[in-house]
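Engineer: make a model of this:
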Amino acid sequence: MGNILCIYLFLHYCFMATLAVTAKNLTTDQSALLQFKSHITSDPHSVLAYNWSISNPICNWVGISCGARHERVTALNLPFMELGGTISPYLGNLSFLVKLDLSYNNFHGHLPNELGQLRRLRVFSISNNTISGGIPGFIGLLSKLQILKLEFNDFSGTIPDVLFNVTTLEALWSHNNNIQGSISPEIVKLTRLKIFYMASNLLSGSIPWSSIYNCSLLQVFRLGDNSLSGSLPDGLCNRLPKLEWLTLTYNGLSGQLPRSLGNCSEAVVYSFSENKFTGLIPQNIGNLSKLTWLTLNSNNLEGEIPEEIGNLQNLQHLYLGFNSLTGVIPEEIGNLQNLQHLFLGFNSLSGVIPASIFNISTIIRINLARNNLSGYLPSTIGRRLPNLEILAIWSNELTGTIPTSITNASRLVKLDLSINSFSGLVPNTFGNLKFLEWLSLDSNNFATESPTAEWSFLSSLTNCRKLKTQLQDQGQHSY
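Structural biologist: As a prediction, the model looks like this:
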């Protein structure tokens, strides 16, 4: 009996000691959070003002989650609260914290180095604030970190090499900052990386593709709006088989588009506009059955548009403008029955406009301006375009009359048919276009011998209550 009593007393002591330690640790967490609260200078919705009080259990505070096992604070989630102030260094005392999300607030100043003590942290999001300074080196100490979100802040300086020591990292969002320098070959260490998003920064130098190939799980690689140089390697898709998003717009990349781009079977978005790419558009891009965006605007591409593009049944956005493309517009583009935006303007395309383009019911914007297109507009134009808002085919060599069916595209906002050789009478049905804001018909060969017809046309425009511009200036056009 005495032994049983001793065991009972021992267990009771251990239980009470555990409660005391838990209470003490929760007191430590509470103190850290109250210190965090004291650094808040703006709480317009009183999120913390009344709820974060010692009269309430800490695990019931707004934005706080506690672990069932240790009853310690494991998550601090306060996004979209419009909180203002600085980040308290005392947050580093939340030693069981797994998730820290302070995104979409008004925090400013630097991130305190004490956050490097959060060795259990897996998710760290401080996006959409005005945090400044460099990307802190303490991030290299967060050995379990998986998701790091720093986007839309004022971070500057270079990417610290210690960041690449966090081999557990799966996603890095750091776009829309002022980060400069090059991408270090040390990225080779991030073998679990799936998302690398550093668009809209000041990065320069070439992309270390041979190191990035080690990140074979990479799905999203977005580096648009930087100052990067170099070219795309031939084996890119063979080495990164899971790649879905590849966006490199607004850089200084050059060379030819590699044929292997057609091997990224998971590709959803290819965006290479505003670079210096040369040569042909690879035909086997037509193999990418999941592709929804293909933007190659403003490069130095030449040759014909591959008819294989017509195989991209999921394509919604096709931008090939501002290049030196020649030949005809492939009839197969009419097969793209999910297409919303078609921009082929500012090339040297010739021949007739395929009637099939005007049968794409999903299309919102068509721009074929500044080419050498000829022939008539199809007599059925507008009848199958319920969503069309912009039609820009100015500065071509189109002839014939403007079909009255064009006004069946009832959602038209901008219509620019100027600088062509259209003849006959202007349809008097333009008044049906209730949303029309921009109309340009100048520099054509319209008949003027019928004042009645001209008056009928002008009178119809009074129904276009939103019409602001009927252009006569050839220097201005709708895009």
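Engineer: from here on, just use CA atoms for contacts and neighbour counts.
Structural biologist: Fine.
Engineer: longest single helix anywhere in the protein?
Structural biologist: helix 2-38 (DSSP state H).
Engineer: need the next SSE after that helix, C-terminal direction.
Structural biologist: For helix 2-38, the following helix or strand on the C-terminal side (DSSP states H and E) is strand 40-42.
Engineer: what is the helix or strand following that following strand packed up against?
Structural biologist: Once the chain leaves strand 40-42, the next helix or strand it forms, by DSSP H and E, is strand 64-66. On a contact count with 3 or more Cα pairs under 8 Å, 6 or more residues apart in numbering; DSSP states H and E, strand 64-66 meets strand 73-77.
Engineer: distance from the strand it packs on to the middle of the chain?
Structural biologist: 29 Å (Cα atoms, centre = their mean, to the nearest Å).
Engineer: cool, and stretch 191-204?
Structural biologist: Counting by Cα atoms, centre = their mean, stretch 191-204 comes out at 13 Å from the chain centroid.
Engineer: now do that stretch: everything it contacts.
Structural biologist: If you take Cα atoms under 8 Å, 6 or more residues apart in numbering as the criterion, stretch 191-204 is touched by 167-183, 214-229.
Engineer: again, but for stretch 173-188
Structural biologist: 134, 148-159, 161, 164, 195-208, 211-215.
Engineer: which of those count as buried?
Structural biologist: Taking 16 or more other Cα atoms under 10 Å as the criterion, what is buried in the contacts of stretch 173-188 is 134, 148-159, 164, 195-208, 212-215.
Engineer: one more to put side by side:
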Amino acid sequence: MDSPALGFSVSTAAMQPASTGLSFHQLYRRRQRVTALNLSYLCLQATISPRIGNLSFLVLLDLSNNSFSGFLPHEIRSLRRLRILRLSFNKLEGRIPPSIHQCRELRRVYLRGNYLTGAIPSSFRNMSSLELLNLEGNSLSGPVALGIFNISSLIVIALTDNHLSGNLPTNLYSHCPNLQGLYLSSNEFSGQLPSQLNLSCRELVILSLSYNKFNGSIAEGFGSLEKLEVLHLGGRRHSNNITGNIPTTISNLSRLQEPFHSRNHIKGSIPNSELSCPNLELLLAAGNSLSGHIPYYLSNCFKLIYLDFSANLFSGPIPKCFGTLEDLQVLSLDGNKLTGKSGDQVLSFLSTLSNCRFLERLTMSFNPLNIIIPDSVGNFSASLKTIDASQSQLKGHIPMGISSLKGLTFLDLSNNNLSGSIPSTLGGIEGLQRLYLRDNKLEGIIPDDLCQLRNLGELFLSNNKISGSIPNC
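Structural biologist: Take a look at the predicted model:
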């Protein structure tokens, strides 16, 4: 296989999984000025020879996505012209050689997805040309040398999914004016969130701090990050311990696509200042102590796909504005204090959701809604798979039109005040796997039509007023 761009030729046989065939020593003895060595995605199983240091003209070394094992040799320090080092997704172990800083021309370092241990060498701070440092998915531990955050050329720092600890400096971004991505999630960092956010970090696009042990509040300065698109401070499981209110300046972030603050202790209401969020796609704030009404101006977020306000203290009626979010796929409002409008017998917001043609999941359980399910529920998205409205004080009959939701696999209307009979049309939802109607006031017989639900795995009808025989399916 000829590779003129790499400055050498190597046979196909040499690319077999058990051997690299052409050793680094052989390349050196050919006296060719090899400037780029790309052996990525070749299923190679080997160790990296110390003789790699003899390829002193290398600018690019890419051995990623193989099965290289053993230690990263210290001789790599001899690659003084090296600019790009790609060793991700191998089986390298041990420590990162502190002498790597002698590769002073290094711009990009990719060591993601290995078994590297120990601390991140403090000598990285001497690599004044470094633009990208990706050490994600290893077992690195200990504090990060603060000098790394003083490298003004850095564009991306990616340290996610390690065991790194310690506090971050409050002026974390002051010396990284070009920083666009900071990925520190899934570590053991602690202390206060960085608070000194100003024009010095105006290039920041992605800030990911989820699944650590940070505390404190979200600083007003976050509102100055005008290019910020992704802000991850929480997660779907226990994450940080962020407290306080959401600052009003957050409304300045017009490019924001993914604010992710779930499972913290953020309180207060969503800022009253109208949010301009034309690019917002995910709004995840579950498991906090947010209160007040859900603001109507969320209709401005017309690209919204996923909205999760579950497990908070929101109150008042669910706004009709959700019906204008035509791209909405997930709406989770369960575990709040939301109600229907006073005197409104039909849950009007549900009627508007028929405009959300891509809706797949709707959860509104554990709210004192005290309303009737409208017949228009049958006009919901054909993509709808989950409806969970358990323990929400629903009343009236289960509408016959619900059978139009042919894609439904999960329906939970348990622990409500529903009355009347079980609609025979439920048997037409052929993909239904879970049907929960227990703890209501349903009466009459179990319709034979339910025998058509060939995929049904669970059917709960207990604590109703149902009579007659069980269908012989």
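Engineer: what's the burial count for L328 of the second structure?
Structural biologist: Other residues near L328 of the second structure come to 25 when the count uses other Cα atoms under 10 Å.
Engineer: assign the aligned residue in the first structure for I242 of the second structure to helix, strand or coil.
Structural biologist: Aligned counterpart of I242 of the second structure in the first structure: L301 (TM-score structural alignment). With DSSP: H, G, I helix; E, B strand; the rest coil as the basis, the three-state label of L301 of the first structure is strand.
Engineer: contacting residues for L301 of the first structure?
Structural biologist: Contact analysis of L301 of the first structure by Cα under 8 Å, 6+ apart lists F277, T278, G279, L280, I281, N323, S324, L325.
Engineer: nearest to G382 of the first structure, of these?
Structural biologist: Nearest to G382 of the first structure among the contacts of L301 of the first structure: L325, at 26.8 Å, using Cα to Cα.
Engineer: shouldn't N113 of the first structure be in contact with F138?
Structural biologist: Yes - between N113 of the first structure and F138 there is a contact at 6.0 Å, judged by Cα atoms under 8 Å.
Engineer: L294 of the first structure should be in a strand, yeah?
Structural biologist: Yes - per three-state DSSP, L294 of the first structure lies within a strand segment.
Engineer: separation between the aligned partner of it in the second structure and A219 of the second structure?
Structural biologist: With TM-score structural alignment as the criterion, L294 of the first structure lines up with L231 in the second structure. Plainly put, L231 of the second structure is 13 Å away from A219 of the second structure if you go by Cα to Cα, to the nearest Å.
Engineer: got it, and Q102 of the second structure?
Structural biologist: For Q102 of the second structure relative to A219 of the second structure (Cα to Cα), the value is 38 Å.
Engineer: looking at N113 and F138 of the first structure, which is more packed in?
Structural biologist: Higher neighbour count among N113 of the first structure and F138: F138, with 18 against 13, using other Cα under 10 Å.
Engineer: and that one? What does it align with in the second structure?
Structural biologist: Using TM-score structural alignment, F138 of the first structure lines up with E75 in the second structure.
Engineer: which parts of the second structure are helices?
Structural biologist: Ranges of helices within the second structure are 24-29, 348-352, based on DSSP H.
Engineer: reformat those as CSV; add mean neighbour count and distance to L197 of the second structure.
Structural biologist: CSV is the format used below for these (neighbours: other Cα atoms under 10 Å; distance: least, Cα to Cα, whole Å):
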stretch, mean neighbour count, distance to L197 of the second structure
helix 24-29, 15, 47
helix 348-352, 19, 39
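Engineer: for these, give me a markdown table that also has distance to L172 of the second structure.
Structural biologist: Shown next, in a markdown table, are those (distance: least, Cα to Cα, whole Å):
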| stretch | distance to L172 of the second structure |
| --- | --- |
| helix 24-29 | 40 |
| helix 348-352 | 44 |
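Engineer: among the ones you listed, which comes closest to N288 of the second structure?
Structural biologist: Of those, nearest to N288 of the second structure by Cα to Cα is helix 348-352, at 23.7 Å.
Engineer: which residues are contacting that closest one?
Structural biologist: By Cα under 8 Å, 6+ apart, the residues outside helix 348-352 of the second structure that reach it are I318, P319, K320, C321, F322, G323, T324, I373, P374, S376, V377.
Engineer: ok so, going back, between the contacts of L301 of the first structure, which is nearest G84 of the first structure?
Structural biologist: Nearest to G84 of the first structure among the contacts of L301 of the first structure, with distances taken as Cα to Cα, is F277, at 44.6 Å.
Engineer: list the contacts for Y183 of the second structure?
Structural biologist: Each residue near Y183 of the second structure by Cα under 8 Å, 6+ apart is listed here: I157, A158, L159, T160, I206, L207, S208, L209.
Engineer: do the same with K395 of the second structure
Structural biologist: By Cα under 8 Å, 6+ apart, the residues touching K395 of the second structure are N370, I371, I372, I373, N416, N417, L418, S419.
Engineer: adding neighbour count and distance to S9 of the second structure, write the residues you listed out as JSON lines.
Structural biologist: Output for the contacts of K395 of the second structure, formatted as JSON lines (neighbours: other Cα atoms under 10 Å; distance: Cα to Cα, whole Å):
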{"residue": "N370", "neighbour count": "24", "distance to S9 of the second structure": "75"}
{"residue": "I371", "neighbour count": "22", "distance to S9 of the second structure": "74"}
{"residue": "I372", "neighbour count": "21", "distance to S9 of the second structure": "74"}
{"residue": "I373", "neighbour count": "21", "distance to S9 of the second structure": "71"}
{"residue": "N416", "neighbour count": "22", "distance to S9 of the second structure": "73"}
{"residue": "N417", "neighbour count": "21", "distance to S9 of the second structure": "76"}
{"residue": "L418", "neighbour count": "25", "distance to S9 of the second structure": "75"}
{"residue": "S419", "neighbour count": "17", "distance to S9 of the second structure": "78"}
